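A.B. asks: with the input below, show me the fold.
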Amino acid sequence: MKTDVAIVGAGPAGLLLGHLLCAAGIAVVIVERQSAAHVLSRIRAGVLETTTTDIMRQLGLDQRLKIEGLRHEGFHLSYGARSIRIDIAALTGKHVTVYGQTELTRDLMDAAPQRGLEILYEAADVSLHDIETAAPRLTFHRNGSAAMLESRFIIGCDGFHGVCRRAIPAGAGRSFEKVYPFGWLGILADVPPCDPELIYANHANGFALASMRSEARSRYYVQVPSDTNLEDWPDDRVWDELAIRLGPDAAAGMTRGPAIEKSIAPLRSFVFEPMRHGNLFLAGDAAHIVPPTGAKGLNLAASDVTYLASALTDFFRHGQEAALALYPDRALARVWKSERFSWFLTKLMHNFPDDSAFDRRIQHAELDYIASSKAAQTAIAENYVGLPL
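C.D. replies: From the prediction side, this is the model:
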């Protein structure tokens, strides 16, 4: 098989890029090691910047998003008996949209056949070859047979544990990583949210987050140590702890129900530089991970593919390589700003095992300052809605 662009990974990054390239008349094939059902089973974030919703609108795939997406114009930072509402609409003139990543992925997957986007699911043993040449290729096994896909470029959208970043020779790049000493225990339940907007809570017991996927489905998180056993957290214990950490007002609006999904996600900050080697480009989680505190993971992937789609279109339509050469620096400039914001919110709202009483007082002093400062709230709002491309 031959194509212009081979994409590894059929998550949101790969699917968004695939659709953008198809719309530009560029031949593209996506190779995915998992089944379509497995891809849709992943429970991920659901706060979309306009960067992401603009792509869906540009592709004409935002019909369901417009109907089911929840427009949010603010969110809350709570601590002790206080709550700070960050009015992002008033402070920035913008908003975010709550729409589950699974639903966005479903929209992109469902539209692929009619848009001519070829996705090869259940492709095992994917390997990259000749990535430093003008004819890189993929080999893999599918349906019991060996296969090869030749292309002009390979785009790695295969996540943190994927094969693409590992195909870059040692010494040709550098990783920056911070692993946090805790994770998020998440519970998904078919119950209405406790509040119309997200609540990020700083509590002596640890961080908590009240969020939602729709008006009838809620997603909650509590901070837990990295070595936590999920079996030690039955549903009742999770709901009890959420009620404590989120505070009495949120607890009064909370509806309890059985978990339809429950898991523990580790937290890390990670960046790989550069996001290109030869004719292999990295996008999304293959190149960077952010703590979910700032809701930046999916949105950073969307900005990556926005840059890439434009650069690849320039190359195939006009023979221009300048934008491709600039891609790593353009993408990383936005990545590092988002890494900073996600780190800032994580440090502000979580309990770190080594924190002293002094550190806790500094957290509260910072929150007190944010509560009284429009400038501080504006800085948070600008980062939350997404910095300009």
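
A.B. asks: only C-alpha atoms from now on, for both contacts and neighbour counts.
C.D. replies: Will do.

A.B. asks: the helices in the stretch 1-150 of the chain, which residues?
C.D. replies: Using DSSP state H, counting those that start in this stretch, the helices found in the stretch 1-150 of the chain span residues 12-23, 36-41, 50-59, 63-68, 88-92, 101-115.

A.B. asks: buried stuff in stretch 18-25?
C.D. replies: 18, 19, 20, 21, 22 (16 or more other C-alpha atoms under 10 Å).

A.B. asks: with adjacent residues omitted, what lies nearest to the fourth one?
C.D. replies: In space, not counting the residues next to it along the chain, residue 21 is nearest to residue 309; the distance is 6.1 Å by C-alpha to C-alpha, 6 or more residues apart in numbering.

A.B. asks: let's verify that neighbour: helix, strand, or coil?
C.D. replies: Of the three states, residue 309 takes helix under DSSP: H, G, I helix; E, B strand; the rest coil.

A.B. asks: another sequence for comparison is provided below:
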Amino acid sequence: MDKPTLDPEDRHALVSNINLLFMLLVLAGVVVRWYALGRTSLPWPGIVFLLIFLGNAVYLSRLGSSDIAAGVLISTLTVALFVSGYNTGGFAGPIPIISPLIPIAAFLLLSLRAGFLSLMVVSLILLVLLTLHLSAKIPDNLSAETNLMVVRYVAVTLTVLITGLVASAFVNSHRKLLSKVGLSAHTDYLTGIANRRSVSLEFAKETARARRNGSWISTLMIDVDHFKRFNDINGHAEGDECLKRVANVLKNAVARPADLLGRYGGEEFIVVLIETDPLGAAKVAETLRAEVQAQNIPYEDGKSAVVTVSIGSFSSSDSGTQREDVLIKHADLALYKAKKAGRNRVVAQLPEG
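C.D. replies: Below you'll find the predicted structure:
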């Protein structure tokens, strides 16, 4: 079954607001109808609808289900369209004015299927009201013209307000969706840190800034040691958890907001340290290595070996090497040396000169 168009928070607020506005419209209609009947009898259909809307409002205020409340709202409005339309003069009365709001609300608050169903039912009700009206089978509206004008004013104003609410809710929901899409485009789905594309975009900006300012910039390439072995022993689900834990350690250790951290691919991560010389980069790299080892993530239950990382570091203050591809190339070379030297260590590739 298709889902509602709006997100849950916007949907709950919109159901509450539409329910409240229609409750006020029905209240106004009940008062006008009561005066039209000479205050001798109560307009029971309107009172019943008023009580339903009131009950729905109470239900929503107690954090009731938006699905149920929206269903009650749309169903009540659909029945009210025919009953109130019939009792208030058909197309000579104010009720048909609000009819477009019912399928619109059904589309947004329920689902596409419910919206199309509501569209057909409302169209059928309007056709029936028109047929009855043309056949002179609808009772005349007993309200004075002034009172009828007031109710029409309320109905038109209500239509404008609800249209505004619907448009506002839709725009707000659309903005949230765009924000989520933007976030997912720059975030690694598994670890929650920046993905390679996001790091690359920021990396280019930082290297350009370093060249302009003549400042240091350092790159750390980090690889989880023997990760294939970890996956073979524990399975890919545990492997994913391992990567999440490593990423979380890196995120907590790379504390400066200006520095960049991302998942470069597979079990490899990248850290870009802004305005950091070789000594500073070595300190950060050693902290990262030690913090990961301190997590004591075992390769195998009952065995002493724990997950570690190897880190390659390269720092540059030379504009000739302060390019993303060059920095990563040298940091990768240092990482290769760290792994060749036995893993679980930091190796710095020194800048030439």
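
A.B. asks: any idea what the TM-score is?
C.D. replies: In this superposition the chains share a TM-score of 0.22, using TM-score structural alignment, normalised by the length of structure 2; 133 aligned residues with a C-alpha RMSD of 6.9 Å.

A.B. asks: related to what we said a few turns ago, how about a markdown table for the helices of the stretch 1-150 of structure 1, with distance to residue 244 of structure 1 added?
C.D. replies: Converted to a markdown table, the helices of the stretch 1-150 of structure 1 look like this (distance: least, C-alpha to C-alpha, whole Å):
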| stretch | distance to residue 244 of structure 1 |
| --- | --- |
| helix 12-23 | 35 |
| helix 36-41 | 30 |
| helix 50-59 | 34 |
| helix 63-68 | 31 |
| helix 88-92 | 27 |
| helix 101-115 | 28 |
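
A.B. asks: return the most buried member of the ones you listed.
C.D. replies: Ranked by average neighbour count under the criterion mean count of other C-alpha atoms under 10 Å, those are headed by helix 12-23 at a mean of 25.

A.B. asks: now that one against helix 50-59, angle please.
C.D. replies: Per axes from the mean of the first three to the mean of the last three C-alpha atoms, to 10 degrees, the angle that helix 12-23 of structure 1 makes with helix 50-59 is 40 degrees.

A.B. asks: residue 83 of structure 1 and residue 379 of structure 1, how far apart?
C.D. replies: 18 Å (C-alpha to C-alpha, to the nearest Å).

A.B. asks: same deal with residue 305 of structure 1?
C.D. replies: Remark: distance between residue 305 of structure 1 and residue 379 of structure 1 (C-alpha to C-alpha) = 25 Å.

A.B. asks: quick one, which of those two is more surrounded?
C.D. replies: Comparing residue 305 of structure 1 with residue 379 by neighbour count (other C-alpha atoms under 10 Å), the higher total belongs to residue 305, at 29 against 15.

A.B. asks: if you skip the residues just before and after it, what's nearest to the more buried one?
C.D. replies: Using C-alpha to C-alpha, 6+ apart, the nearest residue to residue 305 of structure 1 is residue 17, at 5.4 Å.

A.B. asks: now do residue 177 of structure 1
C.D. replies: residue 270 (4.3 Å).

A.B. asks: now do residue 200 of structure 2
C.D. replies: Closest residue in space to residue 200 of structure 2, ignoring its immediate chain neighbours: residue 324 at 7.7 Å, by C-alpha to C-alpha, 6+ apart.

A.B. asks: that neighbour and residue 206 touch, don't they?
C.D. replies: No. Residue 324 of structure 2 is beyond contact range of residue 206, at 9.2 Å (criterion: C-alpha atoms under 8 Å).

A.B. asks: neighbour count for the two, which is higher?
C.D. replies: Counting neighbours by other C-alpha under 10 Å for residue 324 of structure 2 and for residue 206 shows that residue 206 has the greater number, 23 against 18.

A.B. asks: looking at it, that one is touching residue 274, isn't it?
C.D. replies: Yes. Counting by C-alpha under 8 Å, residue 274 is a contact partner of residue 206 of structure 2 at 7.4 Å.

A.B. asks: for the helices of the stretch 1-150 of structure 1, which one sits closest to residue 148 of structure 1?
C.D. replies: helix 12-23 (18.8 Å; C-alpha to C-alpha).

A.B. asks: now do that closest one: which elements does it pack against?
C.D. replies: Counting contacts by 3 or more C-alpha pairs under 8 Å, 6 or more residues apart in numbering; DSSP states H and E, helix 12-23 of structure 1 packs against strand 5-8, strand 28-31, helix 50-59, helix 101-115, helix 297-318.

A.B. asks: wait, which of the helices of the stretch 1-150 of structure 1 is closest to residue 176 of structure 1?
C.D. replies: Residue 176 of structure 1 lies closest to helix 12-23 among these, at 21.3 Å (C-alpha to C-alpha).

A.B. asks: re the thing from before, of all the helices of the stretch 1-150 of structure 1, which one is nearest residue 323 of structure 1?
C.D. replies: For residue 323 of structure 1, the closest of those is helix 12-23, at 15.2 Å, according to C-alpha to C-alpha.

A.B. asks: between the closest one and helix 101-115, how many degrees?
C.D. replies: Angle, helix 12-23 of structure 1 to helix 101-115, by the same axes, to 10 degrees: 30 degrees.

A.B. asks: now the strands for structure 2?
C.D. replies: Residue ranges of the strands in structure 2, as given by DSSP state E, are 217-224, 260-265, 268-274, 309-316, 346-349.

A.B. asks: and for residue 267 of structure 1, the neighbour number?
C.D. replies: By the criterion of other C-alpha under 10 Å, residue 267 of structure 1 has 20 neighbours.
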